[in-house]
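Participant: Okay, structure incoming, though there's no sequence with it:
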């Protein structure tokens, strides 16, 4: 749930195809007849859930897809979209539940298309397998799913960083990309969207502390490829438990690779913590469960742990400022854009009210309990 545009969220580039036009696109580009089509929510691309009449060529008889129409600004970077799509295919082959592209009639994974009524704008079009499951945003979360998401975040970055060697991966060095956590200082240019209020003061404080305490430490963090947007709408789960009272969730889908970029392992865990806080009745404790899962795969160094509070705060600042800015541009999409803001401000204010030391203590003690669980009480005996 983020904005692309290479770090320039002010450009109005979101596609606006009608359902009929989208269905015709699927037929023309992929050679599939649409039997049903419906819109899916999106930030600055356009997505449709598509059912097609089964054809003999569909691998495994799959007949549900997501038609993803990338905004015209990002569509100018085919190497980047190629890298994202190749990463999804790589992860799927590694056993991660990520979508894979249906090839076009020409045998390619994507196609640059013109849309009628949009001047000379061109949009990159892909047809991705539809992943089943429920977004984390729509379930009653618990410690187990937070731990699983932390573990997933670390496993995914580790696999990409150690084994993904496609030539297009070089395009993931994205410089000024506004959603890369290293670029929190760039938020200064969009902060006007908040107006003047108490929230703005906290965000300004986050940005200044980030410049002084996080930026100088970046070179000591371990670099990797980040998914960059493991939020509560981009992770799908299903319940593997027979008990509706105590469901055990497993991740069934990982969506939206459009924020992938080179970053650092600690960025991914910070992003996951921030978004999981949004969906929890006990947000300050969430970080410990996510961290425990992450560190079961990639333990953090002392310097990485010390930056965690400001990295989580920095992601809150990115999400809240860019949402406010983008809502000024797309008032008709305001409700979707502001979904994080509803509780995001409350959580960020609470973090600063409680203070870094106390929040970190809660996170680290919660995470430690996974490694050193309390001994079971002795019953009877000598």
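Facilitator: Done, it's in. Note that the structure is predicted; figures quoted are calculated from it, not measured.
Participant: For the rest of this, base every contact and every neighbour count on C-alpha atoms.
Facilitator: Fine.
Participant: any idea how far stretch 195-212 is from the chain center?
Facilitator: Taking CA atoms, centre = their mean, to the nearest Å, one finds stretch 195-212 lying 23 Å from the centre of the chain it belongs to.
Participant: List the contacts of the closest residue to residue 247 other than its chain neighbours.
Facilitator: Spatial nearest neighbour of residue 247, chain neighbours left out: residue 241 (5.1 Å); criterion: CA to CA, 6 or more residues apart in numbering. Residues in contact with residue 241 (CA atoms under 8 Å, 6 or more residues apart in numbering) are 247, 248, 249.
Participant: try this one side by side with the last:
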């Protein structure tokens, strides 16, 4: 897999050539596999397909060489974005290029220096707001993150597209069963053992229970970097502070037709890692409450929620360790591990009936219930 190499001059030329816009400022955004660059442009355009130039700018997205070949899947992403947007959920839209197309494949230089690589290029409107990353996770903010996941599940549960048929990426939660020898890249032997236990339980209780679980299309990557929040100043006892609320969602690159329970499990896993003021188990309860507010899960799905959350944590940490072993200079891939391992170790040890009883207590505070009866 190759990633594109773009200089500032390359970005200016690419945006001008493909989209008829003049870049005045650019900022590289964090990305795991691809290249994302926010560009601010002046108010002029020679693209007749752009009715109004965005003052907030755009995000130039260049996929890696592997994902660049999945053109039909890109069509599925764009269709899902349109469906989500029509439902009133704030998200970023693809912008047509000068030919009226929402993507093009370009011959560009790769970071390894390889010439002639083909990369799929798109431009998205930038959605103003802040990322959830780095914010203080209050119980309300956790609830709203879960609520966003539930809203997405409601909108996408019946969404189908040819580009999703037989489509899967390595970040699909189901792929946790194929971690294999990547687990050996984990330095701590006890953590290796823990991940193997998680994988085995996932195989037995989730994959082995496939016929009883709801299926639908899931965003599958609701993390702190893909959730948009907006802040407002509030005054409490004479002291002013910022209060944030969930505003929208980004990046449908991991979209997949899978078990619906993956959506709440994935967002819960990331919320648990990033919390600084709430107990991680409570974070999960508040996040689940937000989801249940929008969509009630059947008992079979509730029963495997713990396994799915642990599987996402194990998957993230294993991939991170593996990528770091391949490239020790890549520290971005380890960003969740330091805070995340203690969360996984603790969560895995808690008996399911105790865990669900705690979550049920939190749900009760919202006048909500979940189908934990048989768990």
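Facilitator: Perfect, thanks for sending it. Values in this document were obtained by computation on a predicted structure and should not be read as measured data.
Participant: Show me the strands in the stretch 1-150 of structure 1, by range?
Facilitator: Assigned by DSSP state E, counting those that start in this stretch, the stretch 1-150 of structure 1 shows strands spanning 34-40, 46-52, 64-69, 101-102, 111-114, 122-129, 134-135.
Participant: what's the mean distance for the second one versus structure 2?
Facilitator: Using mean CA distance after the TM-score superposition for structure 1, strand 46-52 of structure 1 ends up 0.6 Å from its aligned counterpart in structure 2, as a mean over the superposed pairs.
Participant: Give me the range in structure 1 that the longest helix along structure 2 lines up against.
Facilitator: Counting residues, the longest helix found in structure 2 (DSSP state H) is helix 305-326. Helix 305-326 of structure 2 corresponds to residues 308-329 in structure 1, going by TM-score structural alignment.
Participant: what's that stretch in contact with?
Facilitator: So stretch 308-329 of structure 1 is contacted by 2-3, 9-10, 12, 179, 181, 184, 187, 190-191, 193-194, 203, 206-207, 209-210, 214, 266-267, 270-271, 273-274, 333-334, 337-338, 340-341, 344-345, 348, 356, 359-360 (CA under 8 Å, 6+ apart).
Participant: hmm, back to that, list the buried ones in the longest helix of structure 2?
Facilitator: 305-324 (16 or more other CA atoms under 10 Å).
Participant: How many neighbouring residues does the corresponding residue of structure 2 for residue 31 of structure 1 have?
Facilitator: Counting by TM-score structural alignment, residue 31 of structure 1 lines up with residue 20 in structure 2. Applying other CA atoms under 10 Å, we find 19 residues neighbouring residue 20 of structure 2.
Participant: again with residue 82 of structure 2
Facilitator: 16.
Participant: Same question for residue 247 of structure 2.
Facilitator: 22.
Participant: excluding its backbone neighbours, what's nearest the residue most central in space within structure 1?
Facilitator: Residue closest to the mean C-alpha point of structure 1, counted by CA atoms, centre = their mean, is residue 229 at 1.8 Å. Using CA to CA, 6+ apart and skipping residues adjacent in sequence, the residue nearest residue 229 of structure 1 is residue 259, 6.2 Å away.
Participant: mind checking how far that neighbour is from residue 180 of structure 1?
Facilitator: For residue 259 of structure 1, the distance to residue 180 of structure 1 equals 8 Å [CA to CA, to the nearest Å].
Participant: Quick check: neighbours shared by those two?
Facilitator: Common neighbours of residue 259 of structure 1 and residue 180, counting by CA under 8 Å, 6+ apart, are residue 228.
Participant: Tell me the buried residues in stretch 115-127 of structure 1?
Facilitator: 115, 121, 122, 123, 124, 125, 126, 127.
Participant: Closest to residue 52 of structure 1 out of those residues?
Facilitator: Taking CA to CA as the measure, residue 52 of structure 1 lies nearest residue 127 of these, at 11.4 Å.
Participant: show me the residues around the one in structure 2 that sits across from residue 80 of structure 1 in the alignment that make contact.
Facilitator: Matched to structure 2 by TM-score structural alignment, residue 80 of structure 1 sits across from residue 73. Residues near residue 73 of structure 2 by CA under 8 Å, 6+ apart: 162, 163, 164, 167.
Participant: do residue 264 of structure 2 as well
Facilitator: Residue 264 of structure 2 touches 146, 149, 150, 288, 291, counting by CA under 8 Å, 6+ apart.
Participant: hang on, the earlier thing: structure 2: which residue goes with the residue nearest to the centre of structure 1?
Facilitator: In structure 2, residue 229 of structure 1 lines up with residue 221, judged by TM-score structural alignment.
Participant: Could you verify my assumption that that match touches residue 266?
Facilitator: Yes - using CA atoms under 8 Å, residue 221 of structure 2 makes contact with residue 266 at a distance of 6.7 Å.
Participant: Dump the strands of the stretch 1-150 of structure 1 into TSV; add distance to residue 370 of structure 1 as well.
Facilitator: Listed next are the strands of the stretch 1-150 of structure 1 as TSV, based on distance: least, CA to CA, whole Å:
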stretch	distance to residue 370 of structure 1
strand 34-40	38
strand 46-52	39
strand 64-69	38
strand 101-102	38
strand 111-114	47
strand 122-129	36
strand 134-135	26
